[in-house]
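Trainee: take this sequence and fold it.
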Amino acid sequence: MTATLDPAASSAPEDAGAATLRRPWRPTPERASLLLLLGLTALGYLWTLSESGYANQFYAAAAQAGGESWKAWFFGSLDIGNAITVDKPPASLWVMGLSVRLFGLSSWSILAPQALMGVATVGLTFGIVKKVAPWPAAIAAGALTALTPAAALMFRFDNPDALLVLLLVGAGFSTIRAIETGKARWLVLAGVLLGFGFLTKMLQAFLIVPAIAAVYLIAGPGSFLKRVLHGVYCFGAMLLAAGWWIAIFELVPESWRPYMDGSQNNSVLELAFGYNGIGRINGGDYGGLGNAGFGSAAGILRLFQGVSGGMITWLLPAALILLVAALVWLRKAPRTDLTRATLLLTGGSMLVTGLVFSFMGGIYHDYYVVALAPWIAATAVVGATVLWRHRAGIAARIVLAVTLLASAVWAWVLLGQSDQQPYATLRWVVLALGLGAAAGLAVVARLERFGRGVAVAVLAAAAVSVGIGPAAYAIQTIGTPHTGSIVTAGPYSGGGPGGLGGPGGPVRMQGGPGGQAMPAMPGGQNGGPAGGPNGGQDGGQDGGQGPELFRLGGGGGMFGGDEISDELAEMLRTNAGRYRWAAATTSSTSAASYQLGSGESVMSIGGFNGTAPSITLKQFQEYVADGEIHYYIAGGGPGGMGSFELPAGMELPGNAQLPAGGQAGPGGDRESSVSTEISSWVEENFTSTDVDGTTVYDLTQPKADS
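Mentor: Below is the predicted model:
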């Protein structure tokens, strides 16, 4: 049962590997297991996928636009008429837009690419671990990645995170290959993938760069100068892969391209280093609405508290313990030891990403933690493999036993958060199985005297004990539709610090079916106990019923988006071919709903949060005079921000502002914005019509006295 790593095998010549690849394919236990893992992952991620509809309508509408307009596809426009982009670069939209163009607009054409990215991520995680561990361990790492609840959520959702995680794991795999072979081209490939990661979700892609740079400088083959030179190649490739699109966007005249949402000066660089960069770290106001006011309180325990804990941390304590222990056992290994290099890469990526998520003072959403899933799984499995190889010594067995015990206890805690069945019973099963397996690990060297099968049984019990909890949460997540922009995984939706319904978590918000939860302002608001009738989130999960912080007007949930009525959709389609935009409305979430519902281009005034100066009143008047906009739809509309009202005596913290279209209550005032100027001008000059509760102005029919 003892597995060994042959250093020579990991540095075999490229020709030998090529010869191996040319041999006829034969089924082996390893290949069969890998195919089974990938097949089950695909089945799970594609299962009932269409029940989530378009999931995040904000990105679905942009994919729709990209499927109809190559200009919208290239720039990442939200609308077919190319008025404004989404507040992210367009790489993930390139994939979805091509899918829509090939297969037509549907839930499957939007979401299936995300699921396939998840399958590829699992395969690459297997590949990383297989370099330094037996194939059953690599299978375990891939399976643990697939079963991470955050992965089961985001690889079935159309946010940019799925592509980002795939690119980052690909960069990690390429780095290991560069260390293994000494070939600069692998490190250059890592740089290219990181660059496209930037074009997916900007600076978050660079969170693993410190680990990649440090690992290659430490463990890369050849002289130090050669390793530095290869690092320069990687950095140059990263800049080119990210910079070509940025250069085109910045150099193209503004009149030829859409406005960059999330910026105040129509600049992708401002978006990258402002709202989506420094603003996410310090909470500063770089995008109009600011970065304050979202997420649980920052701190070292943020990932372990509330919803985030059940989404990602099942194996995080084990990964941290095993990382330190394995590095201690490998302290005398050669500089180029591939096992230690892999641990430094996966563990370093895990630590840097986790610490940034824990302490970032700007917007933090629980689903961000999907970026940790492959690093935690790989670190835990490789670390456990190192200690398993040294199980003849009592110290290694004790560390393994203590780690498994800690994992079982933590799973018992997490499973107890939901206070539902089958989790309330399952937690005791996990605890009992973990305790038994931990005891077996402590004496496994003696148990092996009775045969190798005993050790295999102990390992199997350990694997099952750490996998049951996340698997149960992942299955629940797969079986639950998720829509909107703020989504979570697992049955637990609040009640603890930082979670829904607890201090530092979201508070209740009225305005749509289920009463979506609104994230708390910095410092946290007490949202009350979980399970309130008005706190539903993510397809029916219960959240907290706390004080009414905001009142939402309109028909949708928090940044959610709803289906529009048939009458309104038909109205927008009428003579739509004569106009560049069938309608205009405030906020991108509202515009996305109308565009998806009607299939026609809808202009977003003010972008995602309604505060981007994407258009002036004069420009809007010129568009109307030139007959380029047919209708104006008042209010937040389906899924829009709607009308907010602050309770008496309450003020928004920091630099946070009410979204455009909002009305200040007794707690504070809100400066007039372009969107309100446009709304006022339309109301004064055009006659309104009520369409199924939505106020619509025909901009081709001015009032008689205007």
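
Trainee: alpha carbons only for contacts and neighbour counts from here, please
Mentor: OK.

Trainee: tell me which stretches of the stretch 501-650 of the chain form strands.
Mentor: 507-510, 517-518, 550-551, 581-586, 602-605, 629-633 (DSSP state E, counting those that start in this stretch).

Trainee: let me see the ranges of the helices in the stretch 151-300 of the chain.
Mentor: 161-181, 184-201, 209-219, 224-251, 268-273, 279-282 (DSSP state H, counting those that start in this stretch).

Trainee: closest to Leu415 out of the ones you listed?
Mentor: The closest of those to Leu415 is helix 161-181. By Cα to Cα, the value is 25.7 Å.

Trainee: the closest one - contacts with which helices or strands?
Mentor: If you count contacts as 3 or more Cα pairs under 8 Å, 6 or more residues apart in numbering; DSSP states H and E, helix 161-181 packs onto helix 107-130, helix 184-201, helix 209-219, helix 338-359.

Trainee: quick one: contacts of the host helix or strand of Leu36?
Mentor: In the assignment (DSSP states H and E), Leu36 maps to helix 29-46. Outside helix 29-46, the residues that touch it by Cα atoms under 8 Å, 6 or more residues apart in numbering are 112, 115-116, 118-119, 122-123, 135-136, 139, 142-143, 146, 152, 155-156, 478.

Trainee: also stretch 359-372?
Mentor: When contacts are defined by Cα under 8 Å, 6+ apart, stretch 359-372 is touched by residues 150-151, 153-154, 161, 164-165, 279-284, 291-296, 298-300, 302, 307-308, 311-312, 350, 353-354, 357, 486-489.

Trainee: same deal with stretch 264-282?
Mentor: With Cα under 8 Å, 6+ apart as the test, stretch 264-282 has contacts from 87, 89, 202-203, 246, 249-250, 254, 259-263, 284-288, 290-291, 356, 359-364, 612-614.

Trainee: I'd like to know how many residues surround Ser267.
Mentor: The tally of other residues near Ser267 (other Cα atoms under 10 Å) stands at 17.

Trainee: and the gap between it and Tyr259?
Mentor: 8 Å (Cα to Cα, to the nearest Å).

Trainee: same thing with Lys703?
Mentor: In this view, Lys703 and Tyr259 are 31 Å apart by Cα to Cα.

Trainee: please say which of those two ends up with more neighbours.
Mentor: The residue with more neighbours, out of Lys703 and Tyr259, is Tyr259; 27 against 14, by other Cα under 10 Å.

Trainee: which residue is the nearest non-sequential neighbour of the more buried one?
Mentor: Sequence neighbours aside, Ile84 is the residue nearest to Tyr259 in space, at 4.4 Å (criterion: Cα to Cα, 6 or more residues apart in numbering).

Trainee: the one you found reaches Ser77, doesn't it?
Mentor: Yes - using Cα atoms under 8 Å, Ile84 is in contact with Ser77, at 5.6 Å.

Trainee: give the residues shared as contacts by those two.
Mentor: Pro258.

Trainee: one more, please, to line up against the first structure:
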Amino acid sequence: MQANDTTVTANEAIQPLRATCEYPPDVPSWWQRVLLALIVLLATFLNFYRLNWIGYGNYYYAAGVKSMLLSWHNFFFVSLDPGGFVTIDKPPLGFWLQVLSVRMFGFSGVSLLLPEALAGVISVLLLHHLVARTFGQWAGLLAALALTLTPLSIVTSRNNTIDMLLVCCTLFAAWTLLKATETGHLRWLLVCALLVGLGFNIKMLQAYLVLPAFAITYLVGAPRRWWTRLLHLLLAGVLLLTVSLSWVAVVDMTPATQRPYVGSTSDNSELSLSMGWNGLTRLLGRMPASNVKPSTATKKPITETPAQLAHAREAEAIAQAASDIGAPDPLRLFNRQLGVQVSWLLPLASLAMIVLAWQGRIQFTQERRHQSLLLWGIWLLTMYAFFCVAVFFHVYYMVMLVPAICALAGIGIVLMWQDYVRPGWRGWLLPCALMLTSALQGWFIQYYRGWNAWLVPTIIGLCFAAALFLAIARLLMRPVFDVQGMPRSGRLAPVNRFFILMPVITIAVLVLLVAPTVWSGYSVFVRPGVQGAAGPMVHVSATGDVTIATPGVQKEPPVLLDAAYTRLIAYLQAHRQHARFLVVTQTSGPADPIILATGQPVMDIGGFGGGDKIVTKAQLIGLVNQGAIRFFLFSNIHRITHRVGAHKVTTIIVLGAGDNVDAIRWVGTHCSLISNKLWTLPNPHNSLNQFSLYNCSNHT
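Mentor: Model (predicted):
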């Protein structure tokens, strides 16, 4: 009787171990629920702390939301300016959510950022569910914690660039895709197509980066005949295109005279925008040279100076792009600029794919784990390939890669632990993964003087010590489970060994999250107003020199409107008279703050980057003659006065104006230049120093 009691006690002690390592419970225990709640609270804190210190975030998008609030016409067409002249170069859905938030809580930086911050928290919960439902609660908790602490995830959730909304939407789509793959039901696949179509209306073709993973997972894993799977995918594709292109088709079918010009296009088409600027341009790149067409009042051209300036501007633009993301390369995600944003746990994610593929015979139609391998593995590989070869993208676009890395990292830790406590060569993968991942993190940090002195020894030292301890323990102690995953003994010794080793692996995993936490914390506590990328940025010159930008601690919220703009706006409003547009600009840069401060129509004749051909010279002159336009604020008109014999000759040089060069040259030639003393501040750090203000009400 006593022996039986002892056996029962041992089995009861081993059962939680089996449930954790091999047979994930369907319902989490109460303390796993507590851990999940703590992770969600941490994500909420990091996403919302000092959100008001960020200001309006991206002024270009914030100005568009301000304009969309003023009329249903602007709301539907996503107009950048209150006058409905040109659109934002993105689809509407993400900004509609921001408009809803502003309607509910008033126009402020916090209300603009609220949808993204909420999407970041929801994404943590979604990723936990997607991983835990197949690989158990520990894998789900680790994946959720990794997503919470990934630097790029934090800064994207604290920005109004709508990328985190897209991540949240694609994670919902991934959940429905897995349901469709497991059951073979068409309705789940159609819901997935609907969600990806909605994602297209958030960020256009960026949403389609998940399609290879979704399509292959369903095609290979759904429990249906192959022709049924193909038919289902065909039907889902039709629905996907219908939802994706519904708004695009309505805009393009609306007469051009009854809607704003589609920004960042040459043919005023949303379809062209989705395939061009927001599509192939990101992959193939578009680095236009400055369009230099000098003109003089005496028709005498200048030859050298404009060309030299043009080459300098082009070289500067190319160097800046290379500094931000680096050149296309198979190892680009491990470079100094991008590695610290998303790649901290990439070795773990890569090893997870290998481990999962080797665990038994591949059965995609029967095994949930193998279906998840397809989903997360192809998700990671597709986006890794895209970001390695794409010529032009912003750093925060890579947040689409983060869910796959975090999911596979969480899965990898659990699977490698399962292999560690069993016999076989795969048991050595866990110590190797700890050393490889910590070494990579040390390589990332070595360029950051001041941080590398304590971070590198801490991370590498503790992880190598943990790996050494695990290796020695594996040599000295028999594995806890046999090949089939059953306990080797009914005694309590295996359980005791388990609880001895668990603190070691726990500390090692937490140490691997130290560096991402430091980078994330920098963007939350030190520089909460940082946009686009986390942590102190490393700029790499063309010669390979490294410059580390380490600004001081941000001690107060940012100034939402520069004092120089305040004086400019006051001058424009005082002298506007009956003009429809408050001012005309070449790019959205100077227009955005004016729109945010006044809510008045501002004409941006070149779109976001200044290269759009929206109005012709004749149309611009007509608007001036009608009194609709009075003031022009340009930075690319340069006047050079020199003597030719006994005469003074004024040369008008127009740089970087694209197809608008003739219209801008006309302004510089026929309109009156207003003295800077009347509308701006005599400050060397004035953000408007490079601009000139022209009055065309009495043009000649």
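
Trainee: got a TM-score for the two of them?
Mentor: The TM-score (TM-score structural alignment, normalised by the length of structure 2) is 0.80; 612 aligned residues with a Cα RMSD of 3.3 Å.

Trainee: which of the contacts of stretch 359-372 of structure 1 count as buried?
Mentor: 150-151, 153-154, 161, 164-165, 279-281, 283-284, 291-296, 298, 302, 307-308, 311-312, 350, 353-354, 357, 486-489 (16 or more other Cα atoms under 10 Å).

Trainee: on that earlier part again, neighbour-wise, which of Ile84 and Ser77 of structure 1 wins?
Mentor: Ser77 (33 against 30).

Trainee: nearest residue to the aligned residue in structure 2 for the more buried one other than its sequence neighbours?
Mentor: Applying TM-score structural alignment, one finds that Ser77 of structure 1 aligns to Ser79 in structure 2. Nearest in space to Ser79 of structure 2, with sequence neighbours left out and distances taken as Cα to Cα, 6+ apart, is Thr87 at 4.1 Å.

Trainee: list the contacts of that neighbour.
Mentor: By Cα under 8 Å, 6+ apart, Thr87 of structure 2 lies in contact with Gly64, Phe77, Val78, Ser79, Leu80, Asp81, Pro260, Tyr261, Val262, Gly263.

Trainee: which one among these gets closest to Ala467 of structure 2?
Mentor: For the contacts of Thr87 of structure 2, the nearest to Ala467 of structure 2 is Gly64 (52.3 Å; Cα to Cα).

Trainee: that closest one belongs to a helix?
Mentor: Yes - Gly64 of structure 2: assigned to a helix according to DSSP: H, G, I helix; E, B strand; the rest coil.

Trainee: need the counterpart of it in structure 1.
Mentor: Under TM-score structural alignment, Gly64 of structure 2 pairs with Ala62 in structure 1.

Trainee: just give me the neighbour total for its match.
Mentor: Ala62 of structure 1, neighbours per other Cα under 10 Å, totals 30.

Trainee: next up, the contacts around the residue nearest to it when sequence neighbours are not counted.
Mentor: Leaving aside its chain neighbours, Ala62 of structure 1 sits nearest to Leu78 (4.1 Å; criterion: Cα to Cα, 6+ apart). Contacts for Leu78 of structure 1 (Cα under 8 Å, 6+ apart) come out as Phe58, Tyr59, Ala61, Ala62, Ala63, Ala65, Ala72, Ile84, Thr85, Val86, Ser588, Ala592.

Trainee: what sits against Cys313 of structure 1?
Mentor: Just so we're on the same page, residue 313 of structure 1 is Thr rather than Cys. Leu303, Phe304.

Trainee: what residue of structure 2 matches up with it?
Mentor: Using TM-score structural alignment, Thr313 of structure 1 lines up with Ser343 in structure 2.

Trainee: nearest to Leu345 of structure 1, out of the helices of the stretch 151-300 of structure 1?
Mentor: helix 209-219 (5.4 Å).

Trainee: ok, which stretches of the stretch 451-600 of structure 2 are helices?
Mentor: With DSSP H, counting those that start in this stretch as the criterion, the stretch 451-600 of structure 2 has helices spanning 452-476, 493-512, 514-521, 563-575, 588-598.

Trainee: make JSON lines out of these and add mean neighbour count.
Mentor: Putting those into JSON lines (neighbours: other Cα atoms under 10 Å) gives the following:
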{"stretch": "helix 452-476", "mean neighbour count": "17"}
{"stretch": "helix 493-512", "mean neighbour count": "16"}
{"stretch": "helix 514-521", "mean neighbour count": "21"}
{"stretch": "helix 563-575", "mean neighbour count": "15"}
{"stretch": "helix 588-598", "mean neighbour count": "21"}
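
Trainee: need those helices in a markdown table with distance to Val196 of structure 2, can you?
Mentor: Shown next, in a markdown table, are the helices of the stretch 451-600 of structure 2 (distance: least, Cα to Cα, whole Å):
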| stretch | distance to Val196 of structure 2 |
| --- | --- |
| helix 452-476 | 39 |
| helix 493-512 | 33 |
| helix 514-521 | 29 |
| helix 563-575 | 41 |
| helix 588-598 | 30 |
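
Trainee: corresponding residue for Ala463 of structure 1 in structure 2?
Mentor: Under the alignment (TM-score structural alignment), Ala463 of structure 1 maps onto Val509 of structure 2.

Trainee: you'd agree Ala222 of structure 2 is up against Arg368?
Mentor: No - using Cα under 8 Å, Ala222 of structure 2 is not in contact with Arg368, being 10.5 Å away.

Trainee: higher neighbour count, those two?
Mentor: Ala222 (25 against 18).

Trainee: tally of neighbours for the closest residue to the more buried one other than its chain neighbours?
Mentor: Excluding the flanking residues, the one nearest Ala222 of structure 2 by Cα to Cα, 6+ apart is Thr181, at 4.3 Å. Number of residues near Thr181 of structure 2 (other Cα under 10 Å) recorded here: 30.

Trainee: list the contacts for the residue mapped onto Thr181 of structure 2 from structure 1?
Mentor: Using TM-score structural alignment, the equivalent of Thr181 of structure 2 in structure 1 is Ile179. Applying Cα under 8 Å, 6+ apart, we find Ile179 of structure 1 in contact with Tyr216, Ala219, Gly220, Pro221, Thr336, Leu338.

Trainee: before we move on, back to that, right, so of the helices and strands packed on helix 161-181 of structure 1, which gets closest to Leu5 of structure 1?
Mentor: Ranking these by distance to Leu5 of structure 1, with Cα to Cα as the measure, places helix 338-359 first at 8.8 Å.
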